[in-house]
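The sequence isn't on hand, but the structure is:
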C-alpha cells in the first residue's frame, strides 16, 4: 500500500518528501507524477513506507499540516482503477464544437 500526498508545491523534490516522511519511518519509494505534455509536476505524490504502522503514523501527523506554504492532503492511496484500453475516448461524442 502507499500514501497519497496532495496539494504539494510544484517546486517539491523527491529529496524534500523523503526528508519529511523519514521522520515517521523508512521511505521505500517516492513517485512524483509529471504532466506528459509539459513535464511539470502535477502537485501530488505517492510515498511507500516500510511498514503499515509507519504509513499510519505519517498520515496522522502530516494530513492537514502546512508545508512549503500549502496544507498537505495525506491519506492512504486508493488502488488505481482499470480504465481499459484507449485513454482518450471518442471526442466527437463529448459535445465539442464541430468544425465544418
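All right, it came through fine. In this text the structure is predicted, and so the values were computed from the model without any measurement.

CA only for contacts and neighbour counts going forward, please
Will do.

With adjacent residues omitted, what lies nearest to the spatially most central residue of the chain?
The centre of the chain sits closest to residue 45, judged by CA atoms, centre = their mean, with a distance of 2.7 Å. Once flanking residues are discounted, residue 45 sits nearest to residue 32: 4.7 Å by CA to CA, 6 or more residues apart in numbering.

By residue count, tell me the biggest helix in the protein.
Ranked by residue count and defined by DSSP state H, the top helix of the chain is helix 52-62.

Residues contacting that one from elsewhere in the structure, which ones?
The contact list for helix 52-62 (CA atoms under 8 Å, 6 or more residues apart in numbering) reads 1-3, 21, 24-26, 48-49, 72-76.

For it, buried residues please.
Using 16 or more other CA atoms under 10 Å as the test for burial, helix 52-62 gives 54, 55, 56, 58, 59, 62.

I'd say residue 65 and residue 8 touch.
No: Residue 65 lies out of contact with residue 8 (CA atoms under 8 Å); the separation is 11.2 Å.

one more structure, for comparison:
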C-alpha cells in the first residue's frame, strides 16, 4: 500500500489541504474533462482552469478543490505522474496566491496603504539624482581647471623649446 501524501504548506482555496494544482494539461482539456478525471477520488467542490487573456486558451494547468482533505490526498497519490490525453500530469497541493505585498498581497490592501514607502523611495531617488548632478558639475569644473592649467604650461614649454634651438 502506498504511503499517504503529507502536507507541509498552505494552499489555495477555502481549505488549503483540499485544493490541488494540476499541471501538464493538454490544450483540449476543459473544466468538465478535469472534473470527470478527478471525480473518482471524492466530492469535488470546484474545478478551475485559468485562461490566457491574449489567446483565450488555458495555460496548461488548473485547480481542483475537494470537499475533504482525504479525497485530495488520494487524488494526489493516484493522479500525480498519471497520463491524461497523452500528457503526464503533475498533481500536488496548490500554493497560496502570491501577489506583491506579502502573504495577503496588494489585493487585500487599500490603494493608499503603500504610499509612505513610495514617497520615501521617490525622495531617495530625487536625492540620488541631485547628488549625481552635483558630482557631474564638480567633475566638469575639475576638467575645466585642468585644461586651463595645461594651456599656460604649453606656451611656456613651446617658448623653452624655441630658445633651445
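Received the coordinates, thanks. Because the structure is a prediction, the values reported are computed rather than measured.

After superposing, what score do the chains get?
Here the superposed chains carry a TM-score of 0.81, computed using TM-score structural alignment, normalised by the length of the first structure; 85 aligned residues with a CA RMSD of 1.0 Å.

picking up where we left off before, from residue 3 of the first structure, how far out is the residue nearest to the centre of the first structure?
8 Å (CA to CA, to the nearest Å).

one step back: list only buried entries from the contacts of helix 52-62 of the first structure.
For the contacts of helix 52-62 of the first structure, buried by 16+ other CA under 10 Å: 2, 3, 21, 24, 25, 48, 49, 72, 73, 74, 75.

Pipe those into TSV and attach distance to residue 36 of the first structure and secondary structure per row.
TSV is the format used below for these (distance: CA to CA, whole Å; DSSP: H, G, I helix; E, B strand; the rest coil):
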residue	distance to residue 36 of the first structure	secondary structure
2	22	coil
3	22	strand
21	27	helix
24	32	helix
25	32	coil
48	23	strand
49	26	strand
72	24	coil
73	23	strand
74	24	strand
75	25	strand
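
Residue 12 of the first structure: which of the residues you listed is nearest?
Distance ranking of these against residue 12 of the first structure, using CA to CA, places residue 72 first at 12.1 Å.

Hmm, residue 43 and that closest one touching each other?
No: look at residue 72 of the first structure against residue 43 with CA under 8 Å: they stay out of range, at 10.2 Å.

overlap in contacts of those two?
In contact with both residue 72 of the first structure and residue 43: 6, 7, 8, using CA under 8 Å, 6+ apart.

what's near enough to touch residue 50 of the second structure?
By CA under 8 Å, 6+ apart, residue 50 of the second structure lies in contact with 58, 59, 61, 62.

That one pairs with which position in the first structure?
Residue 50 of the second structure maps onto residue 33 in the first structure when the alignment is built from TM-score structural alignment.

rewinding a little: what about the residue nearest to residue 45 of the first structure, how many residues nearby?
Residues near residue 32 of the first structure, counting by other CA atoms under 10 Å, number 16.

List the residues that contact it.
Counted by CA under 8 Å, 6+ apart, residue 32 of the first structure has contacts 13, 14, 41, 42, 44, 45, 46.

Now the buried members of these.
For the contacts of residue 32 of the first structure, buried by 16+ other CA under 10 Å: 41, 42, 44, 45, 46.

Same list (these) but as TSV, adding distance to residue 82 of the first structure and secondary structure.
Listed next are those as TSV, based on distance: CA to CA, whole Å; three-state DSSP:
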residue	distance to residue 82 of the first structure	secondary structure
41	23	strand
42	21	coil
44	20	coil
45	19	strand
46	18	strand
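
Distance to residue 80 of the first structure added to those residues, as TSV?
Listed next are those as TSV, based on distance: CA to CA, whole Å:
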residue	distance to residue 80 of the first structure
41	19
42	17
44	15
45	14
46	12
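
hang on, the earlier thing: how big is the offset of the longest helix of the first structure relative to the second structure?
Superposing on the second structure and averaging over aligned pairs (mean CA distance after the TM-score superposition for the first structure), helix 52-62 of the first structure comes out at 0.3 Å.

ok, back up a step: any shared contact partners between residue 65 and residue 8 of the first structure?
Contacts common to residue 65 of the first structure and residue 8, judged by CA under 8 Å, 6+ apart, are residue 72.

Nice, that's everything, thank you.
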